[in-house]
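Student: 3D model of this:
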Amino acid sequence: MNRITLDAARVIIHDTMAFGREKGMKPLSVVVVDAGGHVLAFERADGAPPGRFDIARGKAYGSVMLGIGGTAQRDRAEAQAYFIAAAGAAYEGKLIPVPGGILVRNDSGEVIGAVGVTGDTSENDLEAGSVGIKSVGLTADG
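Tutor: Alright, predicted model coming up:
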């Protein structure tokens, strides 16, 4: 697969949210973007705050634009805050450098998009999104 289809994006979202419910996580919001950072699909669980779209998109967008997952972005921010601040300015504030931003790779290891999950702890967001990505046979790189 060289791109994320709409059907795959919907399954990723469904399975991410189902995992969150199964594990008793707070209501999640999930976005899937393509390799250019364009939103393919988004869903916000009942009870999730309305502002979660921007956070989920920022996690996914930052991952695909920088080519590194949210965990690596957080680590980079701790080591080189000036770089992440500059990248955030370059991307007009659409960068949320924390776990829960997950690159999606195909069988060849190419980045074909990203998933952004928000609502619980960043580590739980990452775990839930990784489950969703793997459910469609793709590789999660968070």
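
Student: When you work out contacts or count neighbours from here on, use the C-alpha atoms and nothing else.
Tutor: Noted.

Student: Give me the longest helix you can find in the protein.
Tutor: With secondary structure taken from DSSP state H, the chain has its longest helix at helix 6-22.

Student: To compare with the earlier structure, here is another sequence to fold:
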Amino acid sequence: MSMHISLDDAQAMVERARAYAEEIAVPMNIAVVDGGGHLIAFARMDRAIRGSIDIALAKAKTSILFNNPSENLWEFCKPSGPAPATEYTNGGLIPYAGGVPLSDADGVLIGAIGVSGGLPVQDGEVARAGLSGRG
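Tutor: This is a model prediction of the structure:
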């Protein structure tokens, strides 16, 4: 049977991401979702941009739907790519860094973390730190 992300696990991911965001001094919105893209845990750090709340959630959803880091979608949906405007499907996707999928030991997709509030490269570092403890 495949694992799932518990509330404790999700909150621990949020806290690891938050700690890294504090290290780089960029307030972030951090969302952890289950394998269906439904929210488990969320934090908006003090002074994080409110408009990035939905972006963090959309990055996590993008990672779930394509089982890849969110930035990998860009190669497909960019204007010269094989599927331009794919980002407008599924209620809106975010094809840049900050969403990272999470799979269990059997390789089954069980959730994702989505981060927004800084530059895309910073969002990606904070998301990876949420999964591993380091960006």
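
Student: Once they're superposed, what TM-score comes out?
Tutor: Here the superposed chains carry a TM-score of 0.88, computed using TM-score structural alignment, normalised by the length of the second structure; 131 aligned residues with a Cα RMSD of 1.8 Å.

Student: Mean distance of the longest helix of the first structure to its aligned residues in the second structure, please.
Tutor: Compared with the second structure after fitting, helix 6-22 of the first structure deviates on average by 0.7 Å (mean Cα distance after the TM-score superposition for the first structure).

Student: Can you spell out which helices and strands pack onto that helix?
Tutor: Helix 6-22 of the first structure sits against strand 29-34, strand 39-44, helix 122-134, with contacts defined as 3 or more Cα pairs under 8 Å, 6 or more residues apart in numbering; DSSP states H and E.

Student: Regarding the closest residue to residue 68 of the first structure other than its chain neighbours, what is its secondary structure?
Tutor: Residue nearest to residue 68 of the first structure in three dimensions, not counting chain neighbours: residue 103, with 6.9 Å by Cα to Cα, 6 or more residues apart in numbering. Of the three states, residue 103 of the first structure takes strand under DSSP: H, G, I helix; E, B strand; the rest coil.

Student: With residue 110 of the second structure instead?
Tutor: Following three-state DSSP, the label given to residue 110 of the second structure is strand.

Student: wait, it sits on residue 37?
Tutor: No. Using Cα atoms under 8 Å, residue 110 of the second structure is not in contact with residue 37, being 9.3 Å away.

Student: any idea which helix or strand carries the residue positioned nearest the centre of the second structure?
Tutor: Residue closest to the mean C-alpha point of the second structure, counted by Cα atoms, centre = their mean, is residue 114 at 1.8 Å. Using DSSP states H and E, residue 114 of the second structure sits within strand 109-116.

Student: Would you mind finding the match for residue 116 of the second structure in the first structure?
Tutor: If you follow residue 116 of the second structure across to the first structure using TM-score structural alignment, you land on residue 118.

Student: Report the contact partners of that match.
Tutor: 28-30, 52, 55-56, 100, 125 (Cα atoms under 8 Å, 6 or more residues apart in numbering).

Student: Surely the residue nearest to residue 68 of the first structure and residue 111 touch.
Tutor: Yes. With contacts counted by Cα under 8 Å, residue 103 of the first structure reaches residue 111, the gap being 6.6 Å.

Student: if I read this right, residue 39 of the second structure contacts residue 11, doesn't it?
Tutor: No. Contact criterion Cα under 8 Å: residue 39 of the second structure and residue 11 do not qualify, at 11.4 Å.

Student: that's a strand at residue 49 of the first structure, yeah?
Tutor: No. Counting by three-state DSSP, residue 49 of the first structure is not found in a strand; it is coil.

Student: which element is the residue of the first structure positioned farthest from its centre on?
Tutor: Distance from the C-alpha centroid of the first structure, by Cα atoms, centre = their mean, peaks at residue 82 (22.7 Å). Counting by DSSP H and E, the element that carries residue 82 of the first structure is helix 81-90.
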